[in-house]
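In: Structure, please.
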Amino acid sequence: MNIQQLEDSRVKLTLLGLSNYKHVMAIASQQNLVQYSPSHISTPEALRHYVQTAVDGYYHKTCIPFLVFDKTNNTYAGCTRFMNIDTKNKILDIGSTWIGYEYQGTGLNKHMKYLMLKYAFENLMIEKVEFKVDERNIRSRKAIEHIGGTLEGVLRKNIYLLNGYKRDTCIYGILKDEWDVLKTTVFCDYNSF
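Out: I've put the predicted structure just below:
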């Protein structure tokens, strides 16, 4: 898992760490940005703790956290990560993704997911990528479905959010053989980057 960055014409994903996370401090403080997540990032202290947890996971080889740089706007846009990496079973999650409201709906997220899926399946030799999202988060669910994620089920009342609400979590998956098709259909315009 010795990866430094993933990049195409639109986005650059670099390793997130304690030396660079302050680039997204203003974005992390946007109101309700992670309302469907159990993560707290809205204060400088909370964001630093969030990043420290990600860095710890990186050193334990359970996650690879990224800082998202939007090349079109020449600015940092948020964070994402590979997480719950299980090399024995060749499965991982793409999650802990948040980008500022001004970047949502611009195509940035699709570029991020293309780079991450390509790296997971073609470099890490992962056989399945999962996405876990709050059942109420329709925008994220539609985005996952748009890139080929298949709803595999719903874990009922399995994660507490910061406000005490216990969410139902939708589990989506993409298999390696599905990726071989998706990269020539859903992501056909991305292969030239």
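
In: From here on, just use CA atoms for contacts and neighbour counts.
Out: Noted.

In: neighbouring contacts of stretch 33-49?
Out: 18, 21, 25, 28-31, 50, 98, 100-101, 133-134, 136-137, 159-162 (CA atoms under 8 Å, 6 or more residues apart in numbering).

In: how about the helices in the chain?
Out: Secondary structure of the chain (DSSP state H): helices located at 25-28, 44-59, 108-122, 138-146, 176-182.

In: out of the ones you listed, nearest to N74?
Out: helix 108-122 (12.4 Å; CA to CA).

In: buried sites along that closest one?
Out: For helix 108-122, the neighbour count (16 or more other CA atoms under 10 Å) marks 108-118, 120-121 as buried.

In: do the same with stretch 36-53
Out: For stretch 36-53, the neighbour count (16+ other CA under 10 Å) marks 36-38, 40-42, 47-48, 51-52 as buried.

In: of the buried residues of helix 108-122, closest to E7?
Out: L115 (7.1 Å).

In: from what I can see the closest one touches L6, true?
Out: Yes: using CA atoms under 8 Å, L115 is in contact with L6, at 6.4 Å.

In: quick one on the thing from earlier: out of the helices of the chain, nearest to N84?
Out: If you check each of those against N84 by CA to CA, helix 44-59 wins as the nearest, at 9.0 Å.

In: Pull the distance from that closest one to the chain's centre.
Out: Centroid separation between helix 44-59 and its chain, computed with CA atoms, centre = their mean, to the nearest Å, is 15 Å.

In: To check against the first, give me the structure of this:
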Amino acid sequence: MKFSVQTLLENEKYQLIPLQQGDFESLYEVASDPRVWEQHPNRDRYQRKVFENFFKGAIESRGAFKIVDRLTGEMLGSTRFYDYDEENNSIFIGYTFYGTKSWGKKINPQIKKLMLDYIFQFVETVYFHVGKDNIRSRTAMERLGAKNLGEHEVAYFGEPSRINILYQIQK
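Out: Next comes the predicted model:
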């Protein structure tokens, strides 16, 4: 790999800052609201023990970010790059979530644009896994112009397999 999947990315409003172990409490504060996970395949991530596993996977991925409001310094959520495939010149973006205070504010398209603009310097294809019943995230993918490639079974880090929709965006 000739690039970093955990570099600082920012625009005038938001920063994607590499996630560190010391970010657990502030990120869990955002994630501890059950509404954040109500459409997600793993609906119990609001529980501390379950979120600890999620966070461990984020740190071990070495591609995770905290999403921060530049003006207030407030933690808004998290996202990551993962599963870089050099042979197929592709990578995944996912594990994205936002606290409910960020919903409906058009933050996600700006974050995805930051990530896509950066990563398309290095890969030709970006994939996304979205829970089959996660209508909010599926709608977001369609608004980004992602192509629905159908259902795929996905095992998230330390969690059981679930049916997801695989989306694709080409450079």
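
In: Let's have the buried residues of helix 108-122 of the first structure in TSV, adding distance to E178 of the first structure.
Out: Shown next, in TSV, are those (distance: CA to CA, whole Å):
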residue	distance to E178 of the first structure
L108	22
N109	20
K110	17
H111	18
M112	18
K113	15
Y114	13
L115	16
M116	15
L117	11
K118	12
A120	13
F121	10
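
In: Between all of those residues, which two are separated the most?
Out: Going by CA to CA, the pair spanning these furthest: L108 and F121, at 20.3 Å.

In: Would you check how far apart the residue lying farthest from the centre of the first structure and G17 of the first structure are?
Out: The centre of the first structure is farthest from one residue, G164, which by CA atoms, centre = their mean lies 23.4 Å away. Look at G164 of the first structure and G17 of the first structure: by CA to CA, to the nearest Å, they are 29 Å apart.

In: now K118 of the first structure
Out: 23 Å.

In: Just list the residues touching Q21 of the second structure, thanks.
Out: By CA under 8 Å, 6+ apart, the contact set of Q21 of the second structure is I59.

In: Under the alignment, what does it map to in the first structure?
Out: Applying TM-score structural alignment, one finds that Q21 of the second structure aligns to L18 in the first structure.

In: S137 of the second structure now?
Out: Counting by TM-score structural alignment, S137 of the second structure lines up with S140 in the first structure.

In: and its match, how many residues sit next to it?
Out: A count of nearby residues for S140 of the first structure, using other CA atoms under 10 Å, gives 17.

In: Now do it against Y172 of the first structure, distance only.
Out: On the measure of CA to CA, S140 of the first structure and Y172 of the first structure end up 11 Å apart.

In: K113 of the first structure too?
Out: From K113 of the first structure to Y172 of the first structure the distance is 14 Å (CA to CA).

In: Quick check: the counterpart of T169 of the first structure in the second structure vs R136 of the second structure, distance?
Out: Residue correspondence to the second structure (TM-score structural alignment): T169 of the first structure is matched to N164. Counting by CA to CA, the separation of N164 of the second structure from R136 of the second structure is 13 Å.

In: And these two? Which one has more around it.
Out: Neighbours per residue, other CA under 10 Å: of N164 of the second structure and R136, the larger number sits with N164, 21 against 13.

In: I'd assumed Y127 was in contact with that one.
Out: No: contact between N164 of the second structure and Y127 fails when scored by CA under 8 Å: they sit 12.0 Å apart.

In: Just give me the neighbour total for P18 of the second structure.
Out: 21.

In: One more: L92 of the first structure?
Out: 23.

In: Thought V129 was touching it, still the case?
Out: Yes: taking CA under 8 Å as the definition, L92 of the first structure is a contact partner of V129 at 5.2 Å.

In: Give me the distance between the residue nearest the centre of the second structure and I67 of the second structure.
Out: Nearest residue to the geometric centre of the second structure (CA atoms, centre = their mean): T96, 2.4 Å. Using CA to CA, one gets 10 Å for the distance from T96 of the second structure to I67 of the second structure.

In: which residues do those two both contact?
Out: The contact sets of T96 of the second structure and I67 overlap at 77-79 (CA under 8 Å, 6+ apart).
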